[in-house]
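Trainee: Sequence first, predicted model second:
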Amino acid sequence: MKYFSLPRPGAGLVLGERDVPEPGPGQVLVRLRGWALNARDLMILKGFYPKPVKPDVVALSDGAGEVVGLGDGVGSWSVGDRVAATYFPNWLAGPGTPEKTADDLFGSLDGTLAEYAVFPEDALVAVPAHLDYAEAATLPSAGVTAWRAIVEEGGVFPGQTVLTLGSGGLSAFALQFAALAGARVIATSSSDEKLERLRALGAAETLNYTTTPEWGPAVAELTGGGADHVVDVGGGGTIGQSMLAARVGGHVSVAGVLTHEGAADPVLVLVKQLTLRGLTNASRETFQVMNRAIEQSGLRPVIDRRFGFDDVAAAFKHLESGTHVGKVVLEAP
């Protein structure tokens, strides 16, 4: 079977071949058919990721496929089941703890960018029936984190206002989930063309942050006081404006760090009585709840471009260009 590994951060991916693994006791063999790329993957490839990454790690954290083999004692899956791998295999339910989040795919553990992989049986979830494998592969990181920000932690309800930043996969999911909850969504982007696409996804209003660099006060004015919820993915470069955009008593979810430069006045947290919550994925239980909602609503992830398994270099180049709306994915022939 083919697989892509990273000898060390900054070295570039290497295509290799080895035997299809055999599932051990309590393990499931999955033929992977779809994969999704994340900004975190780029950080690891470039050597900027703050957590340890094991040498020769198999790349990517997000993948979906079909169960093709079962180890002894596996009772929760059958051959032919359609599944996706969980980002944190040991975080099954409840709040995250250091023990539950110590091991992650494409980090301390091998990732998913292989034709076949084995997983513990409780490190998989069933995927919504109406999604293809590439669509299902978008769920483990961007989908789950956005769901936690909007639903599990945010508790968004009809009539509230949600601000999403940019057009990447997590932000697109946050927009979709907020619209599904009946919220009014305001979206930002650097491109009027992207803003048009975000409006088609359900954004009620949009702001171009290139032409409106002080978009935080602009959102506050547009909403008559500020957004109830802000999903920030920019980090240091955006958190200050996000705090200005939030209403008094508002909720800011810090779900990504694309930039480290910038400054935020902590006095705003006090004066506006803000809740800032850092989010790094969620539990398997949360993933399952989200999937039920996706299946019942018929929601489909936003995919910008699809590449073949062997075209991973081109896929990463497209992701890094920042021209995408939604997810960049790979799929098997």
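Mentor: Cool, the structure landed.
Trainee: CA atoms for contacts and neighbours, from now on please.
Mentor: OK.
Trainee: which residue ranges form the strands in the stretch 151-300 of the chain?
Mentor: With DSSP state E, counting those that start in this stretch, the ranges of strands along the stretch 151-300 of the chain come out as 161-165, 184-189, 205-208, 227-232, 246-254, 275-278.
Trainee: host element of Lys317?
Mentor: Per DSSP states H and E, Lys317 falls inside helix 312-321.
Trainee: Can you give the contact residues for the helix or strand following that helix?
Mentor: Counting by DSSP H and E, the element after helix 312-321 in chain order, helix or strand, is strand 327-331. Contacts to strand 327-331, defined as Cα atoms under 8 Å, 6 or more residues apart in numbering, come from residues 33-37, 133-134, 137-138, 168-169, 301-309, 311-312, 315, 318-319.
Trainee: which residues in this structure form helices?
Mentor: Using DSSP state H, the helices of the chain run over 39-46, 133-137, 144-147, 169-180, 192-201, 215-223, 239-245, 267-271, 284-297, 312-321.
Trainee: Mind giving me the packing neighbours of the second one?
Mentor: In this case it means helix 133-137. The helices and strands touching helix 133-137, judged by 3 or more Cα pairs under 8 Å, 6 or more residues apart in numbering; DSSP states H and E, are strand 27-36, strand 62-70, strand 327-331.
Trainee: Ala179 is nearest to which of the ones you listed?
Mentor: With Cα to Cα, the closest approach to Ala179 among the helices and strands packed on helix 133-137 belongs to strand 327-331: 18.4 Å.
Trainee: Return the distance of that closest one from the chain's centre.
Mentor: How far strand 327-331 lies from its chain's middle: 13 Å, per Cα atoms, centre = their mean, to the nearest Å.
Trainee: residues in contact with the spatially closest residue to Gly159 that is not a sequence neighbour?
Mentor: In space, and not counting its chain neighbours, Gly159 is closest to Ala183: 5.2 Å by Cα to Cα, 6 or more residues apart in numbering. Counting by Cα under 8 Å, 6+ apart, Ala183 touches Val156, Phe157, Pro158, Gly159, Gln160, Thr161, Val162.
Trainee: Use this one as the comparison:
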Amino acid sequence: MAPQTQKQWTVQGTGSFDALKLNESAKVAEVGDNDVLVKFKGASLNYRDLIIAKGGYPFAQKDGVVPASDGAGVVEAVGKKVHRFKAGDKVVTLFNQGHIFGSIDHHSIETGTGGVIDGALQQYGVYNEDGLVPLPSNLNFLEGATLTCAGLTAWNALYGLKPLMPGEYVLTQGTGGVSIFAVQFAKAAGAKVIATTSSAAKADKLKSLGADHVINYKEDSNWGETAKKLTGGRGVQHVVEVGGPSTMAQSLKAIAFDGIISIIGFIGGGKSEHNPTFLDCLVNICIVRGVYVGSRQQMEDMNRAIVANDIKPVVDEKVFTLEQTKEAYQYMWDQKHFGKLAISIE
């Protein structure tokens, strides 16, 4: 039997990380007929979590939500109508709890874990059985807790519209979670990777993960054209665009005809002096799409690929405890991490 109270973080208001509040005697939610009670073992942070607390998140959220979409743990108990899981199973949360398959719709876009539905920064969480997937058998809890948002977003970028093919080129930006996953998935598929980063040390790490070419964007401001030259002038077939307006102009310079630029986020800020227009899509004969994570069906496909290729998520060497959550937010905000930033939950 799970305890009736637990340690739990919530986001009370917005504006700074001081909005994060720890309650050491929060109530454990009741388990309904179709629900699963998860004892969390690990969670990981995304840029989304930071801007929810800061007040800059453009999608649905509620005040007082338990943050963090990404969590992994053990099934503690199940409702009497649950058939997908049993006590003792190892599971990972789904980002949009209502997005089971196909395209996202107006309902499922408002079921984001850690935004509208309580997330993983607590010791116990209750979810409908449809909102969980099995933990890949080759991963531990901290590794599995990185898949929900960053892993699935990268997978959707490469496979959601026009599947990546062996021998094609993928351009990634930086060393955040989505970009690192994109490097790993692309290499597992037999594709070639051109990665951008800001330091020689990070470049070495990207090369160790299999990146074929690494461009330091601080030394080469015209990295989009450089990337295109590396493909023999044809351009890259996929760009995993995480920077936003500040990097889009270069992404357009790198893209191949009929290539896809998947817009993931805007870590470079929401404004730029050189904002591209829709006409740039015509001039470059390419597709620009927004990606909002992915469905459970896509996550299950991704997890099969992770097991088949023994892909190990890259987790930052510094792991925080649940009590250190606020420090973890600041550490990530200061961009001290490489790959995914994990939080261990006891």
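Mentor: The structure has been received and is ready for your questions. Since this is a predicted model, take the numbers as computed values, not measurements.
Trainee: In a markdown table, list the strands of the stretch 151-300 of structure 1 along with mean neighbour count.
Mentor: Converted to a markdown table, the strands of the stretch 151-300 of structure 1 look like this (neighbours: other Cα atoms under 10 Å):
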| stretch | mean neighbour count |
| --- | --- |
| strand 161-165 | 26 |
| strand 184-189 | 24 |
| strand 205-208 | 19 |
| strand 227-232 | 28 |
| strand 246-254 | 23 |
| strand 275-278 | 14 |
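Trainee: related to what we said a few turns ago, which of the contacts of strand 327-331 of structure 1 are buried? Put it as a PyMOL command.
Mentor: Selecting the buried subset of these in PyMOL, with 16 or more other Cα atoms under 10 Å as the burial test, is done by:
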select buried, resi 33+34+35+36+37+133+134+137+138+168+169+301+302+303+304+306+307+309+312+315+318+319
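Trainee: Compute the number of surrounding residues for Ser242 of structure 1.
Mentor: 31 (other Cα atoms under 10 Å).
Trainee: ok, back up a step: looking at the helices and strands packed on helix 133-137 of structure 1, which is closest to Leu105 of structure 1?
Mentor: Checking those against Leu105 of structure 1 by Cα to Cα gives strand 62-70 as the closest, at 8.1 Å.
Trainee: still on that earlier bit, now distance to Arg199 of structure 1 too, for the strands of the stretch 151-300 of structure 1, in TSV please.
Mentor: Shown next, in TSV, are the strands of the stretch 151-300 of structure 1 (distance: least, Cα to Cα, whole Å):
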stretch	distance to Arg199 of structure 1
strand 161-165	12
strand 184-189	8
strand 205-208	7
strand 227-232	17
strand 246-254	21
strand 275-278	27
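Trainee: I'd like to know which of those is closest to Pro120 of structure 1.
Mentor: Across the strands of the stretch 151-300 of structure 1, Pro120 of structure 1 has its closest neighbour in strand 275-278 (27.6 Å, Cα to Cα).
Trainee: helices or strands up against the closest one?
Mentor: Strand 275-278 of structure 1 is packed against strand 246-254, with contacts defined by 3+ Cα pairs under 8 Å, 6+ apart.
Trainee: can you tell me what part of structure 1 stretch 88-101 of structure 2 aligns to?
Mentor: On structure 1, the counterpart of stretch 88-101 of structure 2 by TM-score structural alignment is residues 80-93.
Trainee: Repeat that for stretch 175-193 of structure 2.
Mentor: Aligned by TM-score structural alignment, stretch 175-193 of structure 2 corresponds to residues 167-185 of structure 1.
Trainee: With stretch 207-217 of structure 2 instead?
Mentor: Taking TM-score structural alignment, stretch 207-217 of structure 2 hits residues 199-209 over in structure 1.
Trainee: contact partners of that stretch?
Mentor: Stretch 199-209 of structure 1 has contacts (Cα under 8 Å, 6+ apart) with 175-176, 179, 184-192, 195, 198, 215.
Trainee: From the residues you listed, pick the one nearest Val67 of structure 1.
Mentor: Using Cα to Cα, the contacts of stretch 199-209 of structure 1 come closest to Val67 of structure 1 at Gln176, 29.2 Å.
Trainee: List the residues that contact the most far-flung residue of structure 1 relative to its centre.
Mentor: Relative to the mean C-alpha coordinate of structure 1, counting by Cα atoms, centre = their mean, the farthest residue is Asp72 (32.3 Å). By Cα under 8 Å, 6+ apart, the residues touching Asp72 of structure 1 are Gly24, Pro25, Gly26, Gln27.
Trainee: what do you get for Leu60 of structure 1?
Mentor: For Leu60 of structure 1, the contact set (Cα under 8 Å, 6+ apart) comprises Trp35, Ala36, Leu37, Asp41, Leu105, Phe106, Gly111, Thr112, Leu113.
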